[in-house]
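Trainee: Structure of the sequence below:
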Amino acid sequence: MQDYYRIADALGYIKENREKQPSLEEIAAAVHISPFHFQRMFTDWAGVSPKKFLHYISVEYAKEILKKDGASVYDAAYETGLSSTGRLHDLFVNIEGMTPGEYKHSGKGLVIRYSLQNGLFGNYLVASTETGICNVLFYEDKPDEVEAELNQLWSNAIVIKEEDSFHKLVNSFFGNGLSIQNPLTLHLKGTPFQLKVWEALLKIPEGSLQSYSHIASGIAQPTAQRAVGTAIGQNPVGFIIPCHRVIKTVGGIGEYRWGTARKMAMIGWEAAQHVPQTP
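Mentor: Next up is the predicted model:
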């Protein structure tokens, strides 16, 4: 799993040197490993070569996907409860919203358990209530910062560092090819508008991309693109609620709460699993 961080460094280098079109040798040198080792490590992680992966995170590819995935695709997508069509085909996600009192008082009366884990896209903190998962927060090398963030999000709850069955389910999800048999319940603190946006994100099939304007139209609020963008940026459950699948209308990858390199990795990895490979 630690291979992800070298891959993320490589993606960051590629992004910064995009105009120069760096070679495999230059990218490998930037992350301090041999070209042979980098090629093998990258292919083992992504399932495709670095060259093909770069195609999947290019502006041209993003524009191609956005044109192909029009309103009819979105409207025909699975109802809330089914996250995707590929490796996540059996991952059912049900959202349970907090009560108004729990939302207003930052989880007063709730007991929240959390643990620190490592998965396909690096380190993450997973937290849950007795009802379901309330947070999946990615972090780099400072767990104390993400723990402080969790405590700030749930300032009135009882927060305990202790792994529970929900955490093991998420760990299995990230560790076993992103495919699990059991339903996943999310217990989320958000406004009705935020919950509606997060539910809309669950309808975007894995390997697809949508624009902010498309999401706004999908929830029948086409003029609320800015508010939609804010709600997406406040997604409390990384990757499982796939906010990384939303990009700018012009095809740019855009920013990401947990780093642009991680978003590039997620988009490219998913595309690699769903695009037919040519010999």
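Trainee: rest of the way, CA atoms for contacts and neighbours
Mentor: Will do.
Trainee: Next SSE downstream of the one helix or strand Gln39 maps to?
Mentor: Taking DSSP states H and E as the definition, one finds Gln39 inside helix 35-46. Next helix or strand after helix 35-46 toward the C-terminus (DSSP H and E): helix 50-56.
Trainee: to compare against the first, here's another:
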Amino acid sequence: MDTLSDQSRSYIEIERAIAYLRKQAMAQPSLSEVAVVLGVSVSHLQRTFSNWAGISPKRFLQFLTKEHARQQLRQSQAVLQTTIEVGLSSPGRLHDLMVTTEAMTPGEVGALGQGVTVNYGEANTPFGRAMIGWTSRGICNLAFCDDGCEAWIKELAAEWSAATLSSNDREAADLAQRIFAKPSLDKPLHLLLRGTNFQIKVWEALLSIGSSQLSSYGALASAVGSPRAQRAVGSAVAANRIGFLIPCHRVIRESGEIGQYRWGSDRKAAMEMWEAAQSALVE
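Mentor: Below you'll find the model as predicted:
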């Protein structure tokens, strides 16, 4: 596997390949066809995929089919419901072991970060550059940046308008290593959640969807006790400010369609495929 810097550079090509394959899914294009579209050799594309995901392009692309997605949904629904029923302390899932959460109070939200220092920085990830924001109490933002992170930094500043903002790319890079390269069960990441009670309930339920598992909006709504509130659940998923760590990318449509994503549906597909590949490596 490449370093995060290498993976970040490779991601641009990977995303273009995924975008093309999604558009041409019915035609089942070969690897050589994809290589021609990208303007690279087959061997280069083979090497890029293998270094980025850790498995061959052929195996990787199997994870991109709707049938695979629907199969994953069927396998994951019961798991999600059981996990919600018995609580987030259940064993066997990635995120509840490496992530802990704390919700801000309405008073803290209203204070707009007065007296708080919010650190932020840019870092490489397997899905391109990202902006990470954090306070002494935990990570509060993780956004992926296609054309620079300035817009996301401005959004962070607006959310914490009374706080002191401090740039720290070095610590952001260290956090990215802990998130994407070296998750630690001994030193879990702490997240600081800022949202309504319903949003926080949905985000905490998202943490119960294990790595390489998928859920539908309907299943997620049922899991939080609001089976008729799929639209509200969808809005809560879309409002998530902490990409990847709160895995809203694992929620898809019942049809197997990827659906929308705050940081682009092709990136969402890439995340799902990357996680499936990581799981395949340890099978």
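Trainee: Average separation of the helix holding Gln39 of the first structure from the aligned part of the second structure, please.
Mentor: Aligned to the second structure and superposed, helix 35-46 of the first structure gives a mean residue distance of 1.0 Å (mean CA distance after the TM-score superposition for the first structure).
Trainee: Next, the residues that contact that helix from outside, please.
Mentor: 3-4, 7, 24-25, 28-29, 48-50, 53, 268-269, 272 (CA atoms under 8 Å, 6 or more residues apart in numbering).
Trainee: Also stretch 26-35 of the second structure?
Mentor: For stretch 26-35 of the second structure, the external contacting residues (CA under 8 Å, 6+ apart) are Ala17, Tyr20, Leu21, Ser41, Val42, Leu45, Pro57, Lys58.
Trainee: And those, which of them are buried?
Mentor: Buried members of the contacts of stretch 26-35 of the second structure, scored by 16 or more other CA atoms under 10 Å, are Ala17, Tyr20, Leu21, Val42, Leu45, Pro57.
Trainee: which one of these is nearest Ile153 of the second structure?
Mentor: For these, the residue nearest Ile153 of the second structure by CA to CA is Ala17; the value is 28.8 Å.
Trainee: Quick check: buried residues in the biggest strand by length in the first structure?
Mentor: In the first structure, assigned by DSSP state E, the strand with the most residues is strand 111-119. Buried residues in strand 111-119 of the first structure, counting neighbours by 16+ other CA under 10 Å, are found at Ile112, Arg113, Tyr114, Ser115, Leu116, Gln117, Asn118, Gly119.
Trainee: One more: stretch 210-228 of the first structure?
Mentor: Gln210, Ser211, Tyr212, Ser213, His214, Ile215, Ala216, Gly218, Gln225, Ala227, Val228.
Trainee: farthest pair in the residues you listed?
Mentor: Longest distance between any two of these is 15.9 Å, between Gln210 and Ala227; criterion CA to CA.
Trainee: Closest one to Gly138 of the second structure out of the contacts of stretch 26-35 of the second structure, please.
Mentor: Nearest to Gly138 of the second structure among these, counting by CA to CA, is Ala17 at 34.8 Å.
Trainee: Map that closest one onto the first structure.
Mentor: Superposed on the first structure with TM-score structural alignment, Ala17 of the second structure falls opposite Ala10.
Trainee: Isn't that match up against Val31?
Mentor: Yes - here Ala10 of the first structure reaches Val31: they are 6.2 Å apart, a contact under CA atoms under 8 Å.
Trainee: ok, how many other residues are close to the nearest residue to His95 of the second structure once chain neighbours are set aside?
Mentor: Using CA to CA, 6 or more residues apart in numbering and skipping the chain neighbours, the partner closest in space to His95 of the second structure is Leu207 (5.7 Å). Leu207 of the second structure: 25 surrounding residues under other CA atoms under 10 Å.
Trainee: Strands of the stretch 51-200 of the first structure, start to end?
Mentor: Assigned by DSSP state E, counting those that start in this stretch, the stretch 51-200 of the first structure shows strands spanning 93-97, 111-119, 122-128, 133-138, 158-161, 184-188.
Trainee: Check whether Ile258 of the second structure sits in a helix, strand or coil.
Mentor: coil (DSSP: H, G, I helix; E, B strand; the rest coil).
Trainee: That one contacts Ile252, doesn't it?
Mentor: Yes - under the criterion of CA under 8 Å, Ile258 of the second structure makes contact with Ile252 at 5.1 Å.
Trainee: Can you find the partner of Ile57 of the first structure in the second structure?
Mentor: Match for Ile57 of the first structure (TM-score structural alignment): Leu64.
Trainee: separation between its match and Val37 of the second structure?
Mentor: Distance check for Leu64 of the second structure against Val37 of the second structure: by CA to CA, to the nearest Å, it reads 18 Å.
Trainee: Give me the more crowded residue out of the two.
Mentor: Neighbour totals were compared for Leu64 of the second structure and Val37, and Leu64 leads with 21 against 11 (other CA under 10 Å).
Trainee: so what's that one closest to, chain neighbours aside?
Mentor: Met273 (6.6 Å).
Trainee: What separation do you get for that neighbour and Ile246 of the second structure?
Mentor: Counting by CA to CA, the separation of Met273 of the second structure from Ile246 of the second structure is 17 Å.
Trainee: One more: Tyr120 of the second structure?
Mentor: Applying CA to CA to Tyr120 of the second structure and Ile246 of the second structure gives a distance of 18 Å.
Trainee: Find the residue at the geometric middle of the second structure.
Mentor: Nearest to the mean C-alpha position of the second structure, by CA atoms, centre = their mean, lies Phe244 at 2.3 Å.
Trainee: Now check the first structure for the residue matching that one.
Mentor: Aligned partner of Phe244 of the second structure by TM-score structural alignment: Phe239.
Trainee: Double-check that its match belongs to a strand.
Mentor: No - counting by three-state DSSP, Phe239 of the first structure is not found in a strand; it is coil.
Trainee: quick one: what's aligned to Tyr139 of the first structure in the second structure?
Mentor: Checking with TM-score structural alignment, Tyr139 of the first structure has Cys145 as its match.
Trainee: Just confirm Pro29 of the second structure is within a strand.
Mentor: No - assigned with three-state DSSP, Pro29 of the second structure falls outside any strand and is coil.
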